[in-house]
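> Provided below for reference: sequence and predicted model.
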Amino acid sequence: MTVLDEAYQRLHGKGPEFGGDEEGNHGLTNHGPMAVEVMVRRGLDLNVHRWLDRYLDRLTDLPGTVDPITAHNWRAALGDPRRIGDWTAWFTRQLAEHPWRQVLATWWPRLLPGIIAGSTHGVIRVGHAVRALRAADDDRPAAAELGHGLAFWAARWRPLPGLGAPVPDLAEAAALTARAALAAVPRLADQSGLIAHRLTRLAELPGWPAALANLRPPAAPADVPVLLADLVEAAVLDYLGHGQASPVLLVHTATAPNAVRHVLPVLPTAMWVPSLTAVWSAGAAITAAYAPARPESPSAPQLGSDPVAEVLDLGARHGDEHVIKFADTALDVFDDTGDPRVLAAALHAARLIESP
């Protein structure tokens, strides 16, 4: 059994959140499965089980079942965090009875309209599990991890205000690059409170539906991988000027589309365009809710002669799960572009986010 399999098995008795309340109000997200996947795949110089020993102390046990989910009643259970135990049991059964790719293809379009679930942690957790499964297709602990990720996404499922709403004048909708479209997202005047409160305010944000229509649409599904890569790159680079406003939340404008990017190859091509549309809307929502109207121009961290090794080493030494995941995403972009600014953004995140 691999170190990653062992880590998954240690984590699967724990819930996807901790620190919430009995009414299902948001707590903090369990990032353990996502972080350990990066540690193992990137070969970070740290002891995974020792990191887990510390991390598991934060977590609470996976809640028990309440009322079984079936093929007939699942719609009513979407977005009900009190049903996380039921959703986990459901997906555990589904993945025991069907190939994981079939389960994913069935549930991805059902969950996609609620992609902001858990501040996008649902789709991110699924993305990390799929990466593990793409490396080892018959890995049962990784398939179980996919089930936990899908269950969290389903339990926290929520639609975004304005998604799919008609734009007052479609002729005025711009076909902008990812960087320009993110810059054009209007900001909430009141950027206070929990993410759930901020997302609700988007319904009244002037220009919000029009902003969602600004991103240049793909002419065909074959265009989606490049557009997704552009979106990830834009979000990583924007972190250099925006990250100080909310160092942890703004990481997800990059890690969420990167998760979709890694799932894309195992999805039917008919799902590619809706996937881009959904994750773009989620990134725009987090930008509107947390990013400043005017980016700062901080001094970029200086890179050494081997910046990739420097980023990996810093992620291992820092130890925070958000720093580790953001570094992983920045390294993906660097592999594509060779742009050292994305590695500087990863170092910037480590500078902003407190080490555990």
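Sure thing, it's come through.
> Could you use CA atoms for every contact and neighbour count after this?
OK.
> nearest residue to residue 239 other than its sequence neighbours?
residue 345 (6.4 Å; C-alpha to C-alpha, 6 or more residues apart in numbering).
> The helix or strand harbouring the one you found packs against which elements?
Using DSSP states H and E, residue 345 falls within helix 340-352. Packed against helix 340-352, as judged by 3 or more C-alpha pairs under 8 Å, 6 or more residues apart in numbering; DSSP states H and E, are the following elements: helix 224-242, helix 307-318, helix 321-337.
> out of those, which comes closest to residue 132?
helix 321-337 (14.1 Å; C-alpha to C-alpha).
> A further structure is provided below for comparison with the first:
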Amino acid sequence: MPDATPSQDDAYDSTHDDTYDTAVNEALERLGHAGFFLGSGNQLRGFALHAPMGAEALAALGHGDQVPDWVEWYAGHRGLGAPPDLFAPIDAADPDSWRAALGEARRLADWATLFRREIDGAGWRETLVKWWPRLTPGMFAGLTHGVIRTAHAVRGITAVGAPSTVQLHELANGLAFWAALYQPPDGALARGAKAVGAVRTLGRQPKSKLFAAADARLEQSVDAALAELTAIGAGRYTLMRPGGNPVPAIHAVTAPAAVRMTLPHLPPQLALPSYEAVRDVSGTLLNIFTGRGEPDPAAPAVDAHDPAERRRIVEAAVELRDEHAIKIAEVARREYATYEDPRCFAAAHHAVRLLGG
């Protein structure tokens, strides 16, 4: 995967776009009373709410003017749920208190309250630096939605001169989802997922070989290794056939890209453990949710090196409105801007095709 100078066609810079700031803040204001899951009521399980992430990604693609309508569409078609009730306070200064609350979905509101208090008291960056290594072993949380939501919130905060209260609260929500849905590598859910993956993937390429190219890039940098890990997940995603659920495997693309997007705001010593954690998660996702075989011969070839084709893929995702299509298209644009690897755009094209079918 060659390194490259960012393409002007892809290197959208939201920090110089007032539309981005306005769109993200208005979306978060609209979603201020939303819960963490789709549907109605204050449920503590189900499909994760994607509206804050989708709105931020749509704005980052340069479509901030479409964010208000998109959020209303999402609320009507997906449902926003209601915030969960408080259960019991979590003491951030007491390891016994906060460790006991990890992975407890009923503590979602308690975690959100804790992180708002931490951010108000110490600042968002200090809170992120403090809690990122504590949460990293549980990155499988909610099929990686915790780390992804956190990453989108961090980008929103750093893209503006002075983050708003709702942006800081969104970071608290992302960290809270990660903490409350925390799944350690040796946890029951993770063990079960890996067991299912092993049964369904007998004879498949071992993870050590699957990610060998990404591991080799560590000699250059963790950033390069994460980019390659993302591209490997994208390449595997293009093997998915119509008929199955096209959503879960997308996170083998969006999760490592989310980690790569956040690492510049973290101490360097957290980079390698973060890479190792998301590599493990990506292997589990790919083993369970992707199939073997060749790409569907009916799928047209994608020339991702053609700027017009890249624009077409992004516009198709935006037009489809599906939150996962928007997010993977935004990842494709962001990754291509740095490394000019075509695999993420091929995956985004395939995702639009599967999700729109």
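Structure's in. What do you need? Model, not experiment: these values are computed from the prediction.
> returning to that earlier point: export the helices and strands packed on helix 340-352 of structure 1 as TSV, with columns for mean neighbour count and distance to residue 179 of structure 1.
Putting those into TSV (neighbours: other C-alpha atoms under 10 Å; distance: least, C-alpha to C-alpha, whole Å) gives the following:
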stretch	mean neighbour count	distance to residue 179 of structure 1
helix 224-242	23	5
helix 307-318	18	24
helix 321-337	22	14
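> Relative to structure 2, what is the average displacement of the helix holding residue 345 of structure 1?
On superposition with structure 2, the mean distance recorded for helix 340-352 of structure 1 (mean C-alpha distance after the TM-score superposition for structure 1) is 2.1 Å.
> which residue ranges form the strands in the stretch 1-150 of structure 2?
Taking DSSP state E, counting those that start in this stretch as the test, none of the stretch 1-150 of structure 2 falls into strands.
> Quick one: the helices and strands packed on helix 340-352 of structure 1 as a markdown table, columns for distance to residue 352 of structure 1 too.
What follows is these, written out as a markdown table (distance: least, C-alpha to C-alpha, whole Å):
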| stretch | distance to residue 352 of structure 1 |
| --- | --- |
| helix 224-242 | 10 |
| helix 307-318 | 11 |
| helix 321-337 | 9 |
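> Tell me which of those helices lies nearest to residue 279 of structure 1.
helix 224-242 (9.0 Å).
> circling back to that earlier point, can you pull the buried residues of the helix holding residue 345 of structure 1?
340-350 (16 or more other C-alpha atoms under 10 Å).
> Tell me how far the residue most central in space within structure 2 lies from residue 52 of structure 2.
Centroid-nearest residue in structure 2: residue 148, 2.8 Å away (criterion: C-alpha atoms, centre = their mean). The gap separating residue 148 of structure 2 from residue 52 of structure 2 is 11 Å, by C-alpha to C-alpha, to the nearest Å.
> Check residue 131 of structure 2 too.
21 Å.
> Tell me which of the two has more neighbours.
Set side by side, residue 131 of structure 2 and residue 52 show more neighbours around residue 52, with 25 against 13, by other C-alpha atoms under 10 Å.
> do you know how far the more buried one is from residue 280 of structure 2?
Relative to residue 280 of structure 2, residue 52 of structure 2 is positioned 26 Å away (C-alpha to C-alpha).
> Equivalent analysis for residue 140 of structure 2, please.
Distance, residue 140 of structure 2 to residue 280 of structure 2, by C-alpha to C-alpha: 9 Å.
> ok, these two, which is more surrounded?
residue 140 (28 against 16).
> what's the counterpart of the more buried one in structure 1?
Using TM-score structural alignment, the partner of residue 140 of structure 2 in structure 1 is residue 116.
> So its match sits against residue 160, correct?
Yes: the pair residue 116 of structure 1 and residue 160 qualifies as a contact (C-alpha atoms under 8 Å) at a distance of 7.2 Å.
> For these two, list the residues in contact with both.
Common contacts of residue 116 of structure 1 and residue 160 (C-alpha atoms under 8 Å, 6 or more residues apart in numbering): residue 282.
> How about the counterpart of residue 335 of structure 2 in structure 1, nearest residue that isn't a chain neighbour?
Using TM-score structural alignment, the partner of residue 335 of structure 2 in structure 1 is residue 333. Nearest residue to residue 333 of structure 1, sequence neighbours excluded (C-alpha to C-alpha, 6+ apart): residue 233, at 6.0 Å.
> Distance check, the one you found against residue 26 of structure 1.
Distance from residue 233 of structure 1 to residue 26 of structure 1, counting by C-alpha to C-alpha: 29 Å.
> Ok, residue 266 of structure 1 next?
Applying C-alpha to C-alpha to residue 266 of structure 1 and residue 26 of structure 1 gives a distance of 31 Å.
> contacting residues around the nearest residue to residue 118 of structure 1 once chain neighbours are set aside?
If the residues on either side of it in the chain are set aside, residue 118 of structure 1 comes closest to residue 156, at 5.6 Å by C-alpha to C-alpha, 6+ apart. Each residue near residue 156 of structure 1 by C-alpha under 8 Å, 6+ apart is listed here: 78-81, 117-118, 122.
> Kindly report the same for residue 128 of structure 2.
residue 266.
> quick one: what's aligned to it in structure 1?
So, by TM-score structural alignment, residue 128 of structure 2 is matched to residue 104.
> now do residue 102 of structure 2
Residue 102 of structure 2 maps onto residue 78 in structure 1, by TM-score structural alignment.
> go on, residue 319 of structure 2?
Looks like residue 319 of structure 2 aligns to residue 317 there (TM-score structural alignment).
> Residue 27 of structure 2 now?
Taking TM-score structural alignment, residue 27 of structure 2 has residue 7 as its aligned residue in structure 1.
> pretty sure its match is touching residue 47, no?
No: contact criterion C-alpha under 8 Å: residue 7 of structure 1 and residue 47 do not qualify, at 11.2 Å.
> who's more crowded, the two?
Shown here are residue 7 of structure 1 and residue 47; by other C-alpha under 10 Å, residue 7 has more neighbours (19 against 12).
> quick one: contacts for that one?
Contacts of residue 7 of structure 1 by C-alpha under 8 Å, 6+ apart are 33, 36, 48-49, 52.
> mind listing the strands for the stretch 151-300 of structure 1?
Under DSSP E, counting those that start in this stretch, the stretch 151-300 of structure 1 gives no strands.
> coming back round to it: neighbour count for residue 266 and residue 26 of structure 1, which is higher?
residue 26 (18 against 13).
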